[in-house]
Structures are given as C-alpha cells and as structure tokens.
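A.B. asks: Predicted coordinates and the sequence they were generated for:
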Amino acid sequence: MTSQPTDILESLLTSTHRLTRIAAQETGRTTSPAVWRTLSILTTDGSLRVGDLAKASRVSQPTMTKLLRGLIDDELVYRIADVDDSRAWLIAISDKGTRALVEWRAQLADALGALFSDLDEAEWGVLDHAAQLLATRVSTEAVPA
C-alpha cells in the first residue's frame, strides 16, 4: 500500500521532531531549544526586528525580549540600528553565536551516531537524498511569507 503525501509528511514531521529531542537529550546540555531556534532563524533569515523574530520563532514579543536579554549578555547576538527606522533595532547573530550554533548542530549529529550506526551505504544515500530534497524545500526563498 502506497502512503498518501500527507501521511508521509506527517510521519516526517513526527520523526524529525522526535529525532531532534533524542539528540538534544543525548548531549546532556540544558540550553533552551528557544535559544537554538532563535540563533537558527537569525542564521537563515538575517537580522530581524524583535517582533519579526518573535513571530518567526512562534513566541510572544515579551518572551523574545526576555530571551534576547540573555543572548545579548552571552554575546551570542547583538543589536544594530535599523536604517529604515531610527527608533527601531535589528537583532543579528554574532560570530560567537554562529560558532555556538555550529557546535550545537555538530553535537546533535554526533549524539545520533549510535542510532544510525547500522545503516549501509545505500541507506545513507537515501538519507542524503532526502536531506538535500528537504533543504531545497525549506530554504528561505521557498517559504511563503
């Protein structure tokens, strides 16, 4: 029996969420997922106003403002003046934030090593193809505003 596209997408979403949770738990780190999500958004979308960043992260603006205080204190992000509105600020990821995100993603991948250690070359090829396909679909150009 062939799965319907919506069933495949539902399975994919469920599996990727679970995979991320498993990897995060395996690392033993306690950093909030909101931190990594915020840094990821800034990496892919570039500098954003606080409200736009909150919307992209699916949190309230007060929640994002509180989160950003910690990220600024930790020098993972910084504020820059918005050239389009002198009253507003943009939030940008710092080099330190980029390094932290790259390190986090590497730790997640390493944490999953045992789970995938029995895959053969063909199965790795399938995962590679699926990862490339997903990457083309979720690029910032492909996501509707």
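C.D. replies: Arrived safely, thanks for sending.
A.B. asks: From now on I want contacts and neighbour counts done on CA atoms only, so please keep to that.
C.D. replies: Fine.
A.B. asks: quick one: buried residues of the lengthiest helix in the chain?
C.D. replies: The single longest helix within the chain, with elements called by DSSP state H, is helix 5-27. Across helix 5-27, burial judged by 16 or more other Cα atoms under 10 Å covers 23-24.
A.B. asks: how far out from the middle of the chain is the helix or strand following it?
C.D. replies: Toward the C-terminus, helix 5-27 is succeeded by helix 33-45 as the next helix or strand (DSSP states H and E). Its chain's C-alpha centre and that of helix 33-45 lie 5 Å apart, by Cα atoms, centre = their mean, to the nearest Å.
A.B. asks: Check it against this one:
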Amino acid sequence: MGVDQNPAAVGELFETVTVLMMRHVPAPDGLSLTAAATLSSLRRRGPQRITSLAVSQGVTQPSMTQLLRRLEDAGLVVRVADPTDGRVVLVELTAAGEETLRTRWNTRLAHLDKVLETLTAEERATLQRAAEQALPVAQKLVNSLAARY
C-alpha cells in the first residue's frame, strides 16, 4: 500500500519525530512551544499583527496579547507602527529574539547529537538520507498550511 492509500504511515512518522524533538531533545530556555513558534513565525514572515499571530498559533487574541507582553518584557519582540497604516500595531522580532532562537536551535542540535550517538553509523546514515529526501516535502506542507493564515 502506497502513501496515497496509507496517510496513517506519514502521520505516524510525524508523530514519532514530534515526540523525539519535543520530549527527548528539549530546549531548556523557558520558552513555551507557542512562544517559540511565535518568535519563529516573526523570523520567517516578518512583522505581523497580533490578530494574525493569534490565528497562526491557534490561540485567542487575549492569550496572544499576554504572551507578547511577556516576550516584549524579555526584550524578544517590540511593537512598531505599521508603515502603511499608523493606526495598526505590528509585532517585530528583536536582535535578542533572533539570538534566543539561534541559541535554542544550537542547544537542541547539541541534544540531538547526543541522542543520535546511540545509533550505529549505518542507522545515522539512513536517517540522514531520509531527512534529505523528506525535508523539502515537509517544508512545502508547512509553507502551504502557513499561507492559509
């Protein structure tokens, strides 16, 4: 049975990778998943409205406002006026926010490296080949879904 007939196999792979990365390769920086995803969204898409960030993260606007206050207090984001409409406030990633994401990524890679050491060289090579083939397709899925928000 091919993938077209068995989307559960793809779902199981995504679930397994998610568990690996979230439970076993943590980033002990105190950021919640929503906070990290919000910072990443600002890095990828640039300054955004609070409402857009709330929709893309699947939270209410009041919840996003509270999260952004905490991120702003930490110096990770800043509110700026929309250059096309001065009445609109946008949220923008700061240099400190960018550094936090970079440090988070490097920390997670270091943890992942230790996890991968438990595999044989052949198993690591298999994962490397699979990642190289699957990554562009997974990125296409993420981009097509993100474009909806």
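C.D. replies: Here it is on my side, so go on. If you're wondering where the values come from, they're calculated on a predicted model, not measured in any experiment.
A.B. asks: TM-score of the superposed pair?
C.D. replies: The TM-score (TM-score structural alignment, normalised by the length of structure 1) is 0.84; 143 aligned residues with a Cα RMSD of 2.3 Å.
A.B. asks: And the helices in structure 2?
C.D. replies: Counting by DSSP H, structure 2 has helices at residues 7-19, 33-45, 50-57, 61-73, 95-116, 121-146.
A.B. asks: just checking, R79 of structure 2 touches V91?
C.D. replies: Yes. The criterion here is Cα atoms under 8 Å, and R79 of structure 2 meets it with V91 at 4.6 Å.
A.B. asks: Which one of the two is surrounded by more residues?
C.D. replies: Comparing R79 of structure 2 with V91 by neighbour count (other Cα atoms under 10 Å), the higher total belongs to V91, at 21 against 18.
A.B. asks: check contacts around the more buried one.
C.D. replies: For V91 of structure 2, the contacting residues are 42, 47-50, 77-80, by Cα atoms under 8 Å, 6 or more residues apart in numbering.
A.B. asks: Filter the residues you listed down to the buried ones and hand me the ChimeraX line.
C.D. replies: Buried members of these, defined by 16+ other Cα under 10 Å, are picked up in ChimeraX with:
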select :42,47,48,50,77,78,79
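A.B. asks: now for the longest helix of structure 1, which elements pack on it?
C.D. replies: helix 95-111 (3 or more Cα pairs under 8 Å, 6 or more residues apart in numbering; DSSP states H and E).
A.B. asks: Could you give me the buried positions within the helix it packs on?
C.D. replies: 97-98, 101, 104, 107-108, 111.
A.B. asks: May I see those residues organised as TSV, with distance to S3 of structure 1 added?
C.D. replies: Shown next, in TSV, are the buried residues of helix 95-111 of structure 1 (distance: Cα to Cα, whole Å):
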residue	distance to S3 of structure 1
G97	40
T98	39
L101	35
W104	34
Q107	33
L108	29
A111	30
